[in-house]
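Asks: How does the following fold in three dimensions:
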Amino acid sequence: MAFLIGLTGSIGMGKSTTAAMFAEQGAAVWDADSAVHRLYSRDGAAVGPVSDLCPAALKDGGIDRAELSRWVQADPDNLSRLENVVHPLVAADREAFLAGTSADVVVLDIPLLFEGGHADQMDLAVVVSAPAELQRERVLARPGMTPEKLDLILSRQMPDAEKRARADVVIGTETLESARRSVVNLMQDIRAGKHARSGSGH
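Replies: Coordinates of the predicted model:
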């Protein structure tokens, strides 16, 4: 049975980069955002049920995320309607990935690891973190990002300090070198049996 790492971190903290470093060390990596992308693509499992909720989002056999985003913002209840449809499909995608991998360590990249109650199912909860100024600098360098948009995103995410407090391991991403060193050391420790399983029954 694979050792399960739940990986999370706020926007701009370097989560995707860190996930790639785990993959370099032989971990199998499942990404919740990529799963949603698959589900929304042409013939994806979410296309039918989501387009039933929001017919305008159906475009070229897939889901138009911009249209779906407008629909979600139009009514406060729409987000929970969407989540009720999509979350079980994402969970099924994750279970299929776990069933199909033979890796000894699996990293589940889940943005809402704590908010969604997923941390309890992991052997280890890992949070990537960087100073707030560096986070802002990274995110504001992205195309189309504004300080207002960033503030809105951050207001919807669990604060970084709270994530760090709830983490089993915090990986600092101030530099690529320090992050990679932390990942290499953590993978060595896990394979040496220095991290006990949580016994969460997966």
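Asks: from here on, contacts and neighbour counts on C-alpha atoms
Replies: Will do.
Asks: In the protein, what residue spans correspond to helices?
Replies: Taking DSSP state H as the test, the helices found in the chain are 15-24, 32-40, 47-53, 65-74, 78-100, 132-140, 147-156, 160-166, 176-191.
Asks: Quick check: buried residues in the last one?
Replies: To tie it back to what came earlier, the one meant is helix 176-191. 179-180, 182-183, 186-187, 190 (16 or more other C-alpha atoms under 10 Å).
Asks: do the same with the fourth one
Replies: Within helix 65-74, the residues that qualify as buried are 68, 71-72, counting by 16+ other C-alpha under 10 Å.
Asks: Which other helices and strands does it contact?
Replies: helix 78-100 (3 or more C-alpha pairs under 8 Å, 6 or more residues apart in numbering; DSSP states H and E).
Asks: Output the contacting helices and strands for the helix it packs on.
Replies: helix 32-40, helix 47-53, helix 65-74.
Asks: will you turn these into CSV that also has distance to Phe97?
Replies: Shown next, in CSV, are the helices and strands packed on helix 78-100 (distance: least, C-alpha to C-alpha, whole Å):
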stretch, distance to Phe97
helix 32-40, 10
helix 47-53, 20
helix 65-74, 24
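Asks: Of all those, which one comes closest to His87?
Replies: With respect to His87, and counting by C-alpha to C-alpha, the nearest of these is helix 32-40 at 9.1 Å.
Asks: One more, so I can put them side by side:
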Amino acid sequence: MHDDPARRRPVIALTGGIASGKTAVSDRFAGRGASVVDTDRIARDVVAPGSDGLAKVSAAFGPDVIDDAGALDRRALRRRIFDDPEARARLEGILHPLIATRAREAIDAATGPYVILVVPLLVESGLFNDTDRVLVVDVPESVQLERLTARDGVPPDQARAALAAQAGREQRLAVADEVIDNTGTLEVLDEQVARLDREYRGLRPGV
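Replies: A predicted model of the protein is given here:
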């Protein structure tokens, strides 16, 4: 994922279902010196007020998806695309290239021994299929539902709908090179990250 192979760092795509604990995992890798590139954050940046991305979204979906402060009205946009696959595809066609470009720029600028590229919708989007490894943060769907309803205050029907909108657990595990089981204690999570940190530091890009 780097134009100059001699300078390239190993890139590990980190993915997982909603409420699986991806941020807890990526934060631990960052604490060990890895460079973290989070496409969720990039997705927000590319539609920031005044951005070219926001202008393209407004042109495609109309002024109703822009709030009075000139920012993206995410709730209004979700309503537009929720039951409309064509609208969702149109939005992805606008945002995915912008996200991919910004992510690759961040990867090129990384200074850590390896890069953790956080891509929540790795399976669904088809983006970043040239990373060196894929790391899946895994929990049973029952745990995802419990966390969404108890921790985030999401009603059960909305929690189930959120899970249904993503790739299934089996689909994610099918593309995994490594898996972190995030159903245990934080100490167990730390141990898993420490082990993978040692492994990733020994990776050669492209292998």
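Asks: Just tell me what Gly93 of structure 2 corresponds to in structure 1.
Replies: For Gly93 of structure 2, the aligned residue in structure 1 is Asn84 (criterion: TM-score structural alignment).
Asks: per the alignment, Asp160 of structure 1 corresponds to what in structure 2?
Replies: Checking TM-score structural alignment: Asp160 of structure 1 goes with Arg169.
Asks: Its match reaches Gly17, doesn't it?
Replies: Yes - contact status for Arg169 of structure 2 versus Gly17: in contact at 7.3 Å, counting by C-alpha atoms under 8 Å.
Asks: picking up where we left off before, which of the helices of structure 1 sits closest to Ser198 of structure 1?
Replies: Closest among those, using C-alpha to C-alpha: helix 176-191, at 12.5 Å.
Asks: How far off centre is the closest one?
Replies: 19 Å (C-alpha atoms, centre = their mean, to the nearest Å).
Asks: Next: stretch 149-169 of structure 1.
Replies: Worked out by C-alpha atoms, centre = their mean, stretch 149-169 of structure 1 lies 13 Å from the chain centre.
Asks: For Pro140 of structure 2, which non-adjacent residue is spatially closest?
Replies: Counting by C-alpha to C-alpha, 6 or more residues apart in numbering, Arg169 is the residue found nearest to Pro140 of structure 2 once chain neighbours are left out, at 7.7 Å.
Asks: Arg169 and Gly17 of structure 2: which is more packed in?
Replies: Gly17 (23 against 16; other C-alpha atoms under 10 Å).
Asks: what do we get in structure 1 for the more buried one?
Replies: Aligned counterpart of Gly17 of structure 2 in structure 1: Ser10 (TM-score structural alignment).
Asks: Ok, Val118 of structure 2 next?
Replies: Under TM-score structural alignment, Val118 of structure 2 pairs with Asp109 in structure 1.
Asks: In contact with its match, which residues are there?
Replies: Contacts for Asp109 of structure 1 (C-alpha atoms under 8 Å, 6 or more residues apart in numbering) come out as 6-8, 15, 19, 29-32.
Asks: if we can go back for a sec, could you single out the nearest of the buried residues of helix 176-191 of structure 1 to Ala125 of structure 1?
Replies: Of all those, Leu186 has the smallest distance to Ala125 of structure 1: 12.0 Å, by C-alpha to C-alpha.
Asks: what does that closest one align to in structure 2?
Replies: With TM-score structural alignment as the matching criterion, the partner of Leu186 of structure 1 in structure 2 is Leu196.
Asks: for Val72 of structure 1, same thing?
Replies: For Val72 of structure 1, the aligned position in structure 2 is Ile81, judged by TM-score structural alignment.
Asks: what's the burial count for the counterpart of Glu148 of structure 1 in structure 2?
Replies: Glu148 of structure 1 maps onto Asp157 of structure 2 when the alignment is built from TM-score structural alignment. Look at Asp157 of structure 2: counted by other C-alpha under 10 Å, it has 10 neighbours.
Asks: Okay, Asp157 of structure 2 and Arg172 of structure 2: tell me how far apart.
Replies: 23 Å (C-alpha to C-alpha, to the nearest Å).
Asks: Find the residue closest to Gln171 of structure 2 in space, skipping its chain neighbours.
Replies: Spatial nearest neighbour of Gln171 of structure 2, excluding adjacent residues (C-alpha to C-alpha, 6+ apart): Val123 at 7.4 Å.
Asks: so what's the one you found up against?
Replies: 167, 171-172, 175.
Asks: Could you dump these into CSV with neighbour count and distance to Gly31 of structure 2 added?
Replies: Putting the contacts of Val123 of structure 2 into CSV (neighbours: other C-alpha atoms under 10 Å; distance: C-alpha to C-alpha, whole Å) gives the following:
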residue, neighbour count, distance to Gly31 of structure 2
Ala167, 16, 29
Gln171, 12, 29
Arg172, 23, 25
Val175, 14, 26
